[in-house]
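Colleague: kindly generate the corresponding structure for this input.
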Amino acid sequence: MLDGCTPWPEELVRQYIRQGYWIAKSLADLLEEQARAFAERVFVADGDRKLTFGEVNRLSDLVAFHLLDRGFKPRDIVLLQFPNIWEFIVVFFALQKIGVIPVMCLPPHRHSELTSFARLTGAKGYFFSPRFRNFDYLAMAREIQSAVPTMEYLVAAGDSAETGVSYLGPWLEQSVQPRKLAASLAPYRPDPFDVAFLHLSGGTTGVPKLIPRTHADYICNARACARVLGWDQNTVFVMAIPAAHNFSLGAPGMVAVLTAGGSVALSPSTEPEAVFAVIERQKGTFLPVSPALLIMLLNSPHQNKYDLSSLRVVCAGGQKMLPELVDRTWATWSFATPGHAFGMAEGLTNLTRPGDPREVIRETQGRPVSPADEIQIVDEDGREVPLGAVGELITRGPYTIRGYYHAEEHNRIAFTAEGFYRTGDMVRLHPSGNLVVEGRKKDMINRGGEKISAEEVENLMLGHESIHMAAVVAMPDPVMGERGCAYVIPKPGRTLTLEELTSFLLEKKIAKFKLPERLELVESFPLTGVGKVSKKTLREQIAAKLKT
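Modeller: The predicted model follows:
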């Protein structure tokens, strides 16, 4: 296994293989298998461009061929940061063809996060779209390359002639004999039980930690999702959430669609009209959303301009969907069933099923997708709580990691001696056998499904010349669920505005979704019995203030 990763115990490896949860097949093998079976069927739709299974396989072969020519080799690590464009899927599988391991970066990530990922992994390359939503990723790419000595290659979508940048366009236009491609790529096919890519954690202690997902475990995860959802060749997965998110990628996203022989319809943004247009044009059947995005869609006055009747499931993930929102979804789109996806990039995926009783869909966040998923609900001492009581969810199984990448110290905290992952989610067991999420144990803000580390933002804030002490907490919000509120004790004689604070943080090149959206200037912080800042009290104070 890749250096810095924790393997599953040998007895579990043998068990998962014997029971059929793990198969000796890489993600590249899976694509090639489906390309043979469905060569002329559409796999990816991106605006006017449609790519069949066969075309995605051929184009990914071409990109892989040129990556080898540039000097990439198996187990090299790269940063992959594309918006929802067809090139994301082609490049993702090209990397899988030759065992190059991508870090699955999100479009909002900026210099601070990307440089951290690159330094931790010794990243050899950065794959990006030169400009997206008026941001110059090319300029940022050069900054990152200057800051990270291992960053040899920049690879961009499109067709241009910038010095020091390889563009995908010319590669994809070249003609290479299939036999030559196959012969060139064959020696580099990765081990199915090795790491395929590195996901990002929600991150509670600064920059997100990296999650090593293997070919075998991720295919297991994807197949289980497709099976319990009843997906088949008629499934059309509408990808509006960023493609690199676990929800979009395979749990139950694109890789699960691949296992079922269905198709992916890419939305260029989460703007309601863009999403509605994709659903109408591509006859989307499955729409993954965050609750915040779902509220935007339901509130949009434009929905009646589009035919959305092809939808069969609207599935909310990243954050708990309240029963009132479930009811509203049913009332507005009677042709679709609301659903929940409660999971984590570390592994465990819980889904409600389309055939679950209505009250179960309203009140719960699903149940594990695999019979081999092991879950326990425990108290602070690690003892299982009584049936129906609230406790922390811990889990292990054939697609839940055994440790973060190069994080030995944190792994001792995040995993039990028996290999159970401590999720930090506080849950209880519903009489139906499904899980009900009651909150988070960790100090994290969940802004519309995007996880924000309070500590990361606080550490940056303390660099401001006017700030003596800082604490960032979640404040309730009817649309996003939570937003960040910054409490600040100013230095003597100083003051601060929210605009000044956000401008300062943007200079630190962090993602915009992490910015505090309210500022409270105070003279002191409430303290716990052991002298620590009582964030519980601060959360209660801001919640009460918002009600008045």
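Colleague: contacts, neighbours, all on C-alpha from now
Modeller: OK.
Colleague: count of neighbours near Phe504?
Modeller: Look at Phe504: counted by other CA atoms under 10 Å, it has 15 neighbours.
Colleague: pretty sure it sits in a helix.
Modeller: Yes. Assessed with DSSP: H, G, I helix; E, B strand; the rest coil, Phe504 lies in a helix.
Colleague: tell me the SS of Arg213?
Modeller: At Arg213 the chain is in strand, as set by three-state DSSP.
Colleague: secondary structure element holding Ala274?
Modeller: Applying DSSP states H and E as the criterion places Ala274 in helix 272-282.
Colleague: one more, please, to line up against the first structure:
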Amino acid sequence: MRDWKALLTQFDPEAAARYREAGWWRDRLLVEYVEDVAAEAADRTAVIDARGEITYGELGDQAEALASGLTRLGVTPGAVVSAQLPNWHEAVVLAVACSQLGAVLNTISPIFRERDIATMLRLAEPTVLIVPDAFNGFDHAAAVLRVLPALARTPSVAVIGAAPEGTVRWTDLLAGPAVDLPARPHPDDVAQLAFTSGTTGEPKGVLHTHNTLIASASSYDERYEIGPEDVIHMASTVGHQTGILFGITCPIVAGSAAVLQQSWNPVQFVELVEKHRISLTNGAIPFLTDTLHADNLDGQDMSSLRVFSCIGAGLPQALAEEAGRRLPTTKLVGGWGMTETGLAVTNLLTDTLETVCTVDGRPVPGAELRILDEMFVEDLPAGSEGHLVVRGPQRHLGFLQPGLSQANFLEGDWYVTGDRGYLTEAGDFVMTTRSKDIIVRGGENIPVAEVENLLLAHPSVAMVAVVAVPDERLGEKACACVRLEPGASFDFAGMEAWLRDHQLTKQFWPEYLKVLEGFPTTPSGKIQKFVLRDRMVSEVTAS
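Modeller: Model prediction:
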């Protein structure tokens, strides 16, 4: 078993003491929050999925039974339990059971197939792997059995549904005899191994503790005043950090109900809002775009939806204004975050629509941001773009790959995010671009996020990504890849006219335009730019 402590980048002792004193590190486990609600209101709904719902009392009982089942399979404190599950209540039961056992939870998105699964399992070295028999037409059980011979360490495989020979049925894990469980983990022990979702290629293994995960969830709950009366919707996969934090941890910490949508469908989402009186949802900008275009939006009661959180990119003004008209009782907010830092920046409920569209937000309670110069030494003044570094109680403690920590941490607990932006005089953060997405054209940095947001505001454009393609004279040129609205048209001349009319510096105009049917995306809906970039390089070179 790994020595997890050897992989951690420890917080400065004074900072750790400050986090505890402020209540950001609560020294509590996820299972304890479930037990608190179950003791007071066992019949309160905990999770709703496509197959039914369970109460907090049932969640606690099933997690306790699963903890015994995992122990019988050899799971001990510090052992990894990997899971490739859809947005089903079993994923929540597993998260609670792992927190009770001190097992390290490693979730994998259901969209991944054998090659990616094998890579993650080789890195994680789980004692147990949990999968559905099949989901969305794919036989997950058969796939993992094909992967196992390539692994140095073979995990036990538990299957939800029909279990092939050599695997264990999920129901048997829950129905088997109870065993003595180990002492509960310390809240500073590693609770999660989360692989980055693949925007730069090979995944990094991010390590979070019980304290850092709950700090991230509780800061979101505090910012948006989430309580037991709320119903939180999640369509991003629980195989990704967005789903883990905002579909599992946030609702449990707040004592509220979670509605897990197993596959994103805007028409179904609109129906779920009315049926379950959903009050908050969190997802990428395409989720909002799809919702506004849902055929049944005008015919459903959306009045319960008080917060629509769009994380990951600046909100285009035109889209936000449309949301204001179509969802008049819903507060639209944005934010910035990553697997390593949690959701570190969000808009406030009091922010105006103009503010939401122009800044990513304020640091959440406990989080701190700095903008550093190119040498990562000097702080830059307000309004000056530089490298974003972050620290706080929500920040991860290290990587599975030891060399990554040394390369990505600065003295004083500061994490180098790889993103660029600036702070306003008021203390709001504005992300300008990700460092890996910068396009350098003839020595001039093209502000990718600005170009993308401007193109996305065009009425014909539904989705956009600007990527670099090589150029012999200038080094790089920009290629705009767009997906159009149904029935719309958009050509190179129209793009140039739009950019000219909006007074974008001509050196920032893309030299290429590609109209696509769809984009390669990560499990959370973000565009995989490294895949798109490789494709555009091939197409532009061949043309």
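Colleague: give me the TM-score for this pair.
Modeller: TM-score for the superposed chains, counting by TM-score structural alignment, normalised by the length of structure 2: 0.79, backed by 471 aligned residues with a CA RMSD of 3.3 Å.
Colleague: thinking again about what came up before, what range does the helix holding Ala274 of structure 1 cover in structure 2?
Modeller: Counting by TM-score structural alignment, helix 272-282 of structure 1 falls onto residues 266-276 of structure 2.
Colleague: give the buried residues for that stretch.
Modeller: Pro266, Val267, Phe269, Val270, Glu271, Leu272, Val273, Glu274, His276 (16 or more other CA atoms under 10 Å).
Colleague: the counterpart of Tyr220 of structure 2 in structure 1: neighbouring residues, count only.
Modeller: Correspondence of Tyr220 of structure 2 to structure 1, assessed by TM-score structural alignment: Cys225. Neighbourhood size, Cys225 of structure 1 [other CA under 10 Å]: 26.
Colleague: could you look up the SS state of Cys225 of structure 1?
Modeller: Per three-state DSSP, Cys225 of structure 1 ends up helix.
Colleague: so how far is Gly253 of structure 1 from it?
Modeller: Plainly put, Cys225 of structure 1 is 9 Å away from Gly253 of structure 1 if you go by CA to CA, to the nearest Å.
Colleague: same question for Ala24 of structure 1.
Modeller: With the distance defined as CA to CA, Ala24 of structure 1 ends up 21 Å from Gly253 of structure 1.
Colleague: more neighbours, these two?
Modeller: Ranked by neighbour count (other CA under 10 Å), Ala24 of structure 1 and Gly253 place Gly253 first, with 24 against 12.
Colleague: how about the contacts made by that one?
Modeller: Counting by CA atoms under 8 Å, 6 or more residues apart in numbering, Gly253 of structure 1 touches Ala222, Phe237, Asn246, Phe247.
Colleague: ok but the first one is inside a helix, no?
Modeller: Yes. Secondary structure of Ala222 of structure 1, determined by three-state DSSP: located in a helix.
Colleague: give me the distance between it and Tyr399 of structure 1.
Modeller: From Ala222 of structure 1 over to Tyr399 of structure 1 the distance is 10 Å, taken as CA to CA.
Colleague: equivalent analysis for the third one, please.
Modeller: With the distance defined as CA to CA, Asn246 of structure 1 ends up 13 Å from Tyr399 of structure 1.
Colleague: the more surrounded of these two?
Modeller: Neighbours were counted for Asn246 of structure 1 and for Tyr399 using other CA under 10 Å; Tyr399 has more, 28 against 22.
Colleague: which position in structure 2 pairs with the more buried one?
Modeller: Under TM-score structural alignment, Tyr399 of structure 1 pairs with Gln394 in structure 2.
Colleague: so that match touches His210, yeah?
Modeller: No. Look at Gln394 of structure 2 against His210 with CA atoms under 8 Å: they stay out of range, at 10.1 Å.
Colleague: counterpart of Leu85 of structure 2 over in structure 1?
Modeller: Leu85 of structure 2 maps onto Phe82 in structure 1, with residues paired by TM-score structural alignment.
Colleague: state the span of structure 2 onto which the longest helix along structure 1 is aligned.
Modeller: Secondary structure of structure 1 read by DSSP state H shows that its longest helix is helix 53-70. Per TM-score structural alignment, the counterpart of helix 53-70 of structure 1 in structure 2 is residues 56-73.
Colleague: follow-up on the earlier one: let me see the contact set for the match of Tyr399 of structure 1.
Modeller: Asn211, Thr212, Leu213, Ile214, Ala215, Ser216, Thr341, Gly342, Ala344, Gly366, Ala367.
Colleague: same question for Gly284 of structure 1.
Modeller: Contacts of Gly284 of structure 1 were listed using CA under 8 Å, 6+ apart, and they are Thr235, Val236, Phe237, Val238, Ala265, Val278, Leu308, Ser310, Leu311.
Colleague: gap between the most centrally placed residue in structure 1 and Gly343 of structure 1?
Modeller: By CA atoms, centre = their mean, structure 1 has its centre lying nearest to His245, at 2.4 Å. The gap separating His245 of structure 1 from Gly343 of structure 1 is 12 Å, by CA to CA.
Colleague: before we move on, the earlier item: for the closest residue to the match of Leu85 of structure 2 other than its chain neighbours, the count of nearby residues, please.
Modeller: The spatially closest residue to Phe82 of structure 1, leaving aside those adjacent along the chain, is Phe128, at 5.3 Å (CA to CA, 6 or more residues apart in numbering). Applying other CA under 10 Å, we find 25 residues neighbouring Phe128 of structure 1.
Colleague: Gly239 of structure 2 touches Ile111, doesn't it?
Modeller: No. If you go by CA under 8 Å, Gly239 of structure 2 and Ile111 don't touch, sitting 9.2 Å apart.
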